[in-house]
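1. Let me see the structure of the following:
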Amino acid sequence: MTKRPNQKLMLSIGTVSLIFVAMLSSLPLSIAAQTAADGSYLMHGVNLVGTQPMMNKNGQSISSGDLQTLDGKMSIKIPLGTIIHNAAGKNQEFISAILVPSPTSLPAQQKSVIAYEIGTPGATFNPTVGLTFGYSDTELPPNVSESSLYIAQWNGSSWVRLASDLNTSFNTVSTTISSFTTYALIGGSATVTTTPPATTTSPVTTTTNLTTTASTQTSTSETSSSGGSSNSTMIFVIGGAGVLLIILLIAVTRKS
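-> Take a look at the predicted model:
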């Protein structure tokens, strides 16, 4: 006589298996930028799309990059040979862009068209990289003329006007930057003195959930470039799920 499989045992195995699969599927495909054997890595964008630059072990681009915000209103062009380090002097593995809806402390008679916090604050470019804002005529605030548009940088206490190239044919304003902070497209009738940019922290802003745009995605909390921390976490989760499966199987077998 053929013995029927224990239904409780089979149900328990199925339940635990589903839990195990769910735990595995919830793990991110890549927690941090993965390095190649020669130490190179692909710098990815958070809330940015486009061409990601390949960086060598020293944090210097060995291919150019062209990243744009999801709304297409801002772009960052990273030339070949650019060194990008964080505030601690180590390799910066990602670039993020967060919309700043209502920037404060604008110069008198000036209005913001659009502003973005580019992070992480304190990271620097050497040499400079290109920054471009796009706009439409209908987006300009009242009493702001197209010819008055320029890009300004937040220096921690005020906005500093940067030397900007206005192209009214393509509706773009461009400049070069050397650090991460908040940048805004501003216009108005007041005269603002142009001052060289300074590396500073950006103002506190209300942020939204970030979405990564690379096959190697990350949260804004970075682990080491080798990805060791993420690998340890994955091993711990898989091991824990395996132990749970064994315990449940033993318990069900005893009851049966």
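
2. When you work out contacts or count neighbours from here on, use the C-alpha atoms and nothing else.
-> Noted.

3. Can you give me the buried ones in stretch 91-103?
-> Buried residues in stretch 91-103, defined by neighbour count with 16 or more other CA atoms under 10 Å: 91-100, 103.

4. And stretch 22-31, by the same measure?
-> 30-31.

5. tell me how far the ends of that stretch are from each other?
-> End-to-end span of stretch 22-31 (CA to CA, to the nearest Å): 18 Å.

6. Sequence B follows; please return its structure for comparison with A:
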Amino acid sequence: MVIFAGTIPVTSAGLTITTSTSSGEMTTGGSVTLTVDVSNTGTSSQSGITIELDLTSANGGLSLNATSVKLKDQTESQTIAAGGSISKTWTIYGVTAGTYTNQIQINVKQNGADISGSPVYESVSVKDPASFATPSISTATSVTQGDTFYFNLTTQNSGDYAIQNVVATISAPDFTVVSSSGTTQSSISPDAVFAPSWKLSAESAGTKTVTVTLSSDNAASVSVSRSITVSGTSTPTPTPTPTPTSTRTGGGGGGGGSAEEANVPVDLFGVVKSTTTLRSEDGMVALTVQEGTLAKDAAGNPLSTVTMMKRSITGTLMAYELGPGGATFDPPVKLEFKYDPTTLPEGASEEDLVIKVYRDGSWVALDTVIDTENHVASTEVDHFTLFALMLKESAPIVEEAPPSAITATPTRVSPEEEVETPGAETPAESKKGMYAIIAGAVILLAIAGWWLYYYRKKRE
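-> Predicted structure coming up:
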């Protein structure tokens, strides 16, 4: 947009000043040209005429030199014949972004004194060119051969002009690109975020370098790299069945007792970019994070990965520790437990189920919705800790795990080999033992009575 263009005629004793700029706008490091004409419209010559340029008011934001600060310049004293004119052109460079209104000052003097109408002012604005901010990378730095993981990059437009036709290209030798998202964009507005993501599979052991290059039509290309250590050989972890295209799925749960990590697409500020559903590897737990949710870890940093660790705790139907611990969500996210109604304890119904959170040494019931058609229990949570699906206090058979069953260091288990934390004997087990004792006593009394009766009859 041109702030000022055209001419400014000023007359004084037959002298007319006309100024013009090639443009009212330039980028930092760019330039515009300023032309000043002084015409003599009188009938006699005018001597001692000088044209001066002063950029002092711009405070260093403008300069007459591309590589150093030069704020003033002037012509030699000249004589203008009747009907004649003199002209001077300067190149003005943009040093610092900003709007410089009336900060280009032109003085036309005769014999050292301003002529009538002098000084004259011009304006110009300086803008930063379209540019990628230094990208940040969020990814695992140590994986096992055969593992799949996410490689996430985040940058933004740090310039004042939109970046056009952006392409993110990944170079990942010895990795297979399983999928990608957000790697192209037609335009990125000033300050807007660009966050491409790739799902990679580690194919061979060793220290590997993954490089992403950002290119566009009007911004300088940027490349950023990250080294990833791939250890040993292992049986690849099966990839979970993907959910519909509107969501992404991640692993979790078992895997030799370690917690699986799942990707959360967030921007530089921790705001989730698209609605994402994360699932445990066994498919029993799901976490849905809506687009626009603010996701932070315990330190207040953007949360990009989630872990789901299966726990074996007496008195629960299933328990999972969601991490990292202390992570928070605003608004809350949806947590779901999928259950098999045929495995519920005898006498218990689906309506007896509840999701509880372990808080301050005890289990606290959460508002739980039971979907008896799909056999899913769901609730909303705003932070990560230990959660479990269990029966309500009034339900038979299952007793809640006492606080002592949960230690500071969680027991990590695989789906095939669950380790139960010792717990107290259940009320049902106690009653069964009591009934067995009573039944035995009754049988003994019956046998003794029959023997006594038989003995007396024999003596008679």
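
7. re the thing from before, rebuild the buried residues of stretch 91-103 of the first structure as a markdown table, extending it with secondary structure and distance to residue 129 of the first structure.
-> What follows is these, written out as a markdown table (DSSP: H, G, I helix; E, B strand; the rest coil; distance: CA to CA, whole Å):
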| residue | secondary structure | distance to residue 129 of the first structure |
| --- | --- | --- |
| 91 | strand | 16 |
| 92 | coil | 15 |
| 93 | coil | 16 |
| 94 | strand | 15 |
| 95 | strand | 13 |
| 96 | strand | 15 |
| 97 | strand | 15 |
| 98 | strand | 18 |
| 99 | strand | 20 |
| 100 | coil | 21 |
| 103 | coil | 23 |
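
8. Using TSV, lay out the residues you listed together with distance to residue 252 of the first structure.
-> Conversion of the buried residues of stretch 91-103 of the first structure to TSV gives the following (distance: CA to CA, whole Å):
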residue	distance to residue 252 of the first structure
91	51
92	50
93	48
94	48
95	50
96	49
97	51
98	51
99	53
100	55
103	60
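
9. burial of residue 383 of the second structure, as a residue count?
-> Neighbour count of residue 383 of the second structure, defined by other CA atoms under 10 Å: 21.

10. For it, what is the corresponding residue in the first structure?
-> Alignment note (TM-score structural alignment): residue 383 of the second structure maps to residue 179 of the first structure.

11. Please tell me I have it right and its match contacts residue 127.
-> No. Residue 179 of the first structure is not in contact with residue 127 according to CA atoms under 8 Å; the separation is 10.0 Å.

12. In the first structure, what range does the longest strand seen in the second structure match?
-> Secondary structure assigned by DSSP state E gives strand 98-110 as the longest strand of the second structure. Alignment note (TM-score structural alignment): strand 98-110 of the second structure is unmatched in the first structure.

13. Show me what that strand packs onto, helices and strands only.
-> If you count contacts as 3 or more CA pairs under 8 Å, 6 or more residues apart in numbering; DSSP states H and E, strand 98-110 of the second structure packs onto strand 46-54, strand 120-127.

14. buried residues in that strand?
-> Of the residues in strand 98-110 of the second structure, those buried (16+ other CA under 10 Å) are 98-100, 103-110.
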